[in-house]
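J.: sequence and predicted model, in that order:
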Amino acid sequence: MKNSNNHDLNKQMEELIKNIDHKTCITWAALCANHVLFYFTQAYPDDKRPEEAILAANHFVANEIKVPEARDKAFAAHAAARSSSNPSATFAARACGHAAATSHVKTHAINAAKYALRAVAATKDSVLLLEELKWQLETINELKNSTQ
């Protein structure tokens, strides 16, 4: 993620986040986390805490739960991350935790995206990493355009 193209894409995402409503940010964060969730589920198939955090984010957007329940799921996903010894799985779980935490604070959305990128970066595949970054940017732009 050191070349200027990646830095420019990252900056674009940060600027977009500032101008998007809270629930759209939550949706994007959940999509980013879900996009890399497989890193965690492959390593820890019986641990559902990160997946439950994504579901909590989506339930919050649908007005089915309140912030405290989403935060509890975020904390649980972060606990799953702490118990992981697999770097990609750890970062994926953190992405899920930040997705749920976005219900409380909008700025967690960019952290969900960044941890998703770190999950991919841990694979040491720079092509996959650039594809992930582009996917995130395309997804946030699509969401932004669909809410205007």
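T.: Happy to help now that I have it. Residues are numbered from 1 along each chain as shown.
J.: contacts, neighbours, all on C-alpha from now
T.: Fine.
J.: contacting residues around stretch 66-77?
T.: 49-50, 52-53, 56-57, 60, 93-94, 96-101, 103-104 (C-alpha atoms under 8 Å, 6 or more residues apart in numbering).
J.: run the last query once more with 10 Å
T.: With C-alpha atoms under 10 Å, 6 or more residues apart in numbering as the test, stretch 66-77 has contacts from 47-60, 78-83, 90, 92-105.
J.: for comparison:
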Amino acid sequence: MKSKLYKVTTLCDDRIINLLKNCDQNLTARWALDAAMHVLYLFEEKNSKDQRPRQALHALKLWMDGKISMADARTYALDSHHAAKNETDPGAIAAARACGHACAVAHVKTHANGVMMYAILASMYANGGDQSPETDWQYNHLIELMNVKS
């Protein structure tokens, strides 16, 4: 049976987008890292030997700690997107793309919107099309991080 294909561009949650507008790049990166980690297993279940999405998230951590440059982080982000191109499972593809966009927050914070959409998409493929659990988790986690920062 063929999987239903979902359009990533329809998966925006305005609550999350509006909150992210009020976050600095560091808080956005923290949230993006957590959101991508939340779905990384969906890639690794299908392709445990390809470490590029996980390496992209590690690179984001290094960038957040000031240990690598934005340009270096960007290379890892692109590598994660290349991992997505080599995958056939739509949920795994979306998870790898979420990781790539998370790492790309080191370049431009609006890549967090890509994390949001691709993580929701990956989760939808994993749970039969329901986006609510992932969307609610992302929103609540962002609120949590914002409260910790205050």
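T.: Arrived safely. Just so we're clear, the structure is a prediction, and the values are computed from it rather than from any experiment.
J.: show me what residue 122 of the first structure aligns to in the second structure.
T.: For residue 122 of the first structure, the aligned residue in the second structure is residue 125 (criterion: TM-score structural alignment).
J.: quick one: that match and residue 134 touch, right?
T.: No: when contacts are counted by C-alpha atoms under 10 Å, residue 125 of the second structure is not listed as touching residue 134 (11.3 Å).
J.: which residues do those two both contact?
T.: Between them, residue 125 of the second structure and residue 134 share no contacting residue, judged by C-alpha under 10 Å, 6+ apart.
J.: so which of the contacts of stretch 66-77 of the first structure are in helices?
T.: 49-60, 78-82, 90, 92-101 (DSSP state H).
J.: show me what contacts the aligned residue in the first structure for residue 103 of the second structure?
T.: Using TM-score structural alignment, the partner of residue 103 of the second structure in the first structure is residue 100. Neighbour list for residue 100 of the first structure: 26-27, 29-30, 33, 50, 52-60, 67, 69-75, 77, 94, 108-109, 112 [criterion: C-alpha under 10 Å, 6+ apart].
J.: what's the local residue count around the nearest residue to residue 100 of the first structure once chain neighbours are set aside?
T.: Closest residue to residue 100 of the first structure apart from its sequence neighbours, by C-alpha to C-alpha, 6 or more residues apart in numbering: residue 57 at 4.5 Å. As a burial measure, residue 57 of the first structure scores 36 neighbours (other C-alpha atoms under 10 Å).
J.: what does residue 57 of the first structure align to in the second structure?
T.: By TM-score structural alignment, residue 57 of the first structure lines up with residue 60.
J.: and its match, how far from residue 101 of the second structure?
T.: 10 Å (C-alpha to C-alpha, to the nearest Å).
J.: and for these two, which residues touch both?
T.: 32, 33, 74, 77.
J.: and which of those residues is nearest to residue 121 of the second structure?
T.: Using C-alpha to C-alpha, residue 32 is the member of these that lies nearest residue 121 of the second structure, at 14.8 Å.
J.: how far away is residue 97 of the first structure from residue 9 of the first structure?
T.: In terms of C-alpha to C-alpha, residue 97 of the first structure sits 23 Å off from residue 9 of the first structure.
J.: the two: which is more packed in?
T.: Neighbour count, other C-alpha under 10 Å: between residue 97 of the first structure and residue 9, residue 97 has more, with 38 against 16.
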